[in-house]
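*Asks:* I would like the atomic coordinates for the input below:
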Amino acid sequence: MTNEEVSQLLKQEAEAILNIPVNESFNAAIDLIVEKVHGHHGKLVTSGMGKAGQIALNIATTFSSTGTPSVFLHPSEAQHGDLGVLQENDIMLLISNSGKTREILELVELSHHLYDTLPYIVITGNANSTLAALADVVLLTGNPEEVCALGLTPTTSTTMMTVIGDVLVVGTMRRIHFTRSEYNKRHHGGYLGQKSKEGAN
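*Replies:* Got it, this is the predicted structure:
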């Protein structure tokens, strides 16, 4: 691959990020997370299948390290008992590029039967999907074309999911006034643990 080809791929990804629709859905999602987790002592439960699931797991761990308790729930394992991790004050963040992922739609149905007041935030590339219609808040990726040479492998779409997750994390941190000292309480080891001690108050 030439340097020019690499630069073109990076340009495509950067342009896709800048084309993520920005609207009040971001604030609505942050409002729900703060209300349910910090107001009612619930937790954020993320889920996704395949590559989207890996992004959902990363979002959950990042939220947890920044003061908002969060867990990842595998949609298939949920059908074999893991659904029990849900509590009535929780909020769910579901990720599906197509908005049609069978396991995620089944998870919505199962969780709704358990607690019918659970709110759902959805990250998707399909505003007209079944999953989007079931959501309380929809965050759209802009549905960019994948940079994959086949146009199939989740590449650009997963970048969008990650970026949207970052916005939610940072927005929530600001809303709850999360400090360096609070970060250090949750992250003791390694370079970040040491760095968080510097100037902690």
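
*Asks:* going forward, measure contacts between C-alpha atoms and count neighbours the same way
*Replies:* Fine.

*Asks:* count the residues that sit near E5.
*Replies:* Using other C-alpha atoms under 10 Å, E5 has 10 neighbouring residues.

*Asks:* what's the helix or strand for it?
*Replies:* E5 is located in helix 3-18, with elements delineated by DSSP states H and E.

*Asks:* give me the contacts around that helix.
*Replies:* For helix 3-18, the surrounding residues in contact (C-alpha atoms under 8 Å, 6 or more residues apart in numbering) are G142, P144, V147, T156, T159, M160, V163.

*Asks:* reformat these as a markdown table; add neighbour count and distance to Y183.
*Replies:* Output for the contacts of helix 3-18, formatted as a markdown table (neighbours: other C-alpha atoms under 10 Å; distance: C-alpha to C-alpha, whole Å):
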| residue | neighbour count | distance to Y183 |
| --- | --- | --- |
| G142 | 19 | 32 |
| P144 | 18 | 34 |
| V147 | 18 | 35 |
| T156 | 23 | 30 |
| T159 | 18 | 25 |
| M160 | 27 | 26 |
| V163 | 16 | 21 |
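
*Asks:* let's see this one next, to set against the first:
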Amino acid sequence: MTAAVDQIIPYTHIDQLREAKRIIEHEATALRNIAIDLDARFCAAVDRIEHCQGSVVVTGIGKAGIIGQKIASTMSSTGTRAHFVHPAEAVHGDLGSLHEDDIVLILSNSGETEEVCRLLPLLQQRGIAVIAITATCHSTLGHASEIAIPIGRLREAGLHGLPPSTSTTAMLAVGDALALVLARVRGFGSQDFAQYHPAGSLGRKLTSVTKIMRTDDSLRIAKETQSVREVFGQSWNQARRTGAVMIVDDEEKLIGIFTDSDLARLLACHQEQKLDRPIREVMTSRPTTISRTAVLGEAVDLMAERKLSELPVVDDEGFPVGMLDITDLIALMPQSLELNS
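*Replies:* Next up, the predicted model:
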């Protein structure tokens, strides 16, 4: 008689999805609880880092170290000077990269990691402040830290609950919260962010509209009292002519816009008599505009939302300084920024 053998149940796609959802929901529940329990210690950490005269030096071992590298990168890109130091390398010379004005942000779930605990007396000797993200304040790391942000003793996700998963997700979330709250406290805006991200699709999205807009002799600007025939009878720069005329008042402030399509519409409707009337009578009054301080991403979103082909750029007082034309934007926009068709 053949010995009975355990039959392996096929791990179907339904089973995979069910397990994946359980893992994600487990981690999401942990994050919700951490958000509820977050207290004044988080604010103390923000205040301490905000007034730090040096850098935030992030450290951790294993998976926590990888999370630490990401947190350091996020801080660096949002206005907080930060870099990562591996704890094992620190005791082999990299401690020389630390200054007494720095703050060390240590990530360790247990708070008892050997490589991390070995650093603590060395940091204390040099008077370097320590902030910890750890499970509990009652660990070696928690006791040695000036500020400890507890994430709680979390059960890791998955069947065996062994690989760091929920704990590292929690550390990442708290680290992101630190970085982004610090950015808001410092008044770190989109223009600052653009300076740190000049390359790639993000860099293009954050490019100032002043670097893309048409200016000077590429613009068509007319007085509100001019007739349509006068305006379109003028000689314009044909090589880079925008498809819209910006209409200004006696103070040279923008009050309207008239496009080539508007002209074609008059002719198609047999309203040629309006060609000799002031252009203000047929222009679009109070047109959509964008500030010269805006970035390309904002302009693209606005043009997509309003279905615009041209977008006047104005200064703080309402004077026209440029024109964004859709034909110029298309070549610059990565796929993620493409206008709605």
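
*Asks:* I128 of structure 2: neighbour count?
*Replies:* As a burial measure, I128 of structure 2 scores 17 neighbours (other C-alpha under 10 Å).

*Asks:* list the contacts of it.
*Replies:* Listed by C-alpha under 8 Å, 6+ apart, the contact set of I128 of structure 2 reads H99, E100, D101, D102, I103, V104.

*Asks:* count the neighbours of the residue mapped onto the third one from structure 1 for me.
*Replies:* D101 of structure 2 is assigned N89 in structure 1 as its aligned equivalent, the criterion being TM-score structural alignment. Using other C-alpha under 10 Å, N89 of structure 1 is surrounded by 18 other residues.

*Asks:* could you do G50 of structure 1 as well?
*Replies:* Per other C-alpha under 10 Å, the neighbour tally for G50 of structure 1 reads 12.

*Asks:* regarding the residue mapped onto V122 of structure 1 from structure 2, what is its secondary structure?
*Replies:* Aligned by TM-score structural alignment, V122 of structure 1 pairs with A132 of structure 2. The three-state label given to A132 of structure 2 by DSSP: H, G, I helix; E, B strand; the rest coil is strand.

*Asks:* and the contacts of stretch 84-93 of structure 2?
*Replies:* By C-alpha under 8 Å, 6+ apart, the list of residues contacting stretch 84-93 of structure 2 from outside reads 57-61, 65, 68-69, 72, 94, 96, 115-116, 119.

*Asks:* ranking by neighbours, what's the top pick from those residues?
*Replies:* Within the contacts of stretch 84-93 of structure 2, most neighbours by other C-alpha under 10 Å means G68, with 29 neighbours.

*Asks:* what lines up with it in structure 1?
*Replies:* In structure 1, G68 of structure 2 lines up with A56, judged by TM-score structural alignment.

*Asks:* check contacts around its match.
*Replies:* Contact partners of A56 of structure 1, counting by C-alpha under 8 Å, 6+ apart, are T46, S47, G48, F72, L93, L94, I95.

*Asks:* how many neighbours does T168 of structure 2 have?
*Replies:* Residues near T168 of structure 2, counting by other C-alpha under 10 Å, number 23.

*Asks:* please read the previous query as pertaining to I33 of structure 1.
*Replies:* 26.

*Asks:* ok, the aligned partner of it in structure 2 to I131 of structure 2 distance?
*Replies:* Mapped onto structure 2 by TM-score structural alignment, I33 of structure 1 lines up with I49. To I131 of structure 2, I49 of structure 2 is 9 Å away according to C-alpha to C-alpha, to the nearest Å.

*Asks:* same check, this time on G68 of structure 2
*Replies:* Taking C-alpha to C-alpha, one finds G68 of structure 2 at 13 Å from I131 of structure 2.

*Asks:* wait, which of the contacts of stretch 84-93 of structure 2 is closest to Y196 of structure 2?
*Replies:* Of all those, the one with the least separation from Y196 of structure 2 (C-alpha to C-alpha) is A72, at 14.3 Å.

*Asks:* residues in contact with the closest one?
*Replies:* Contacts for A72 of structure 2 (C-alpha under 8 Å, 6+ apart) come out as V56, V57, V58, A82, H83, F84.
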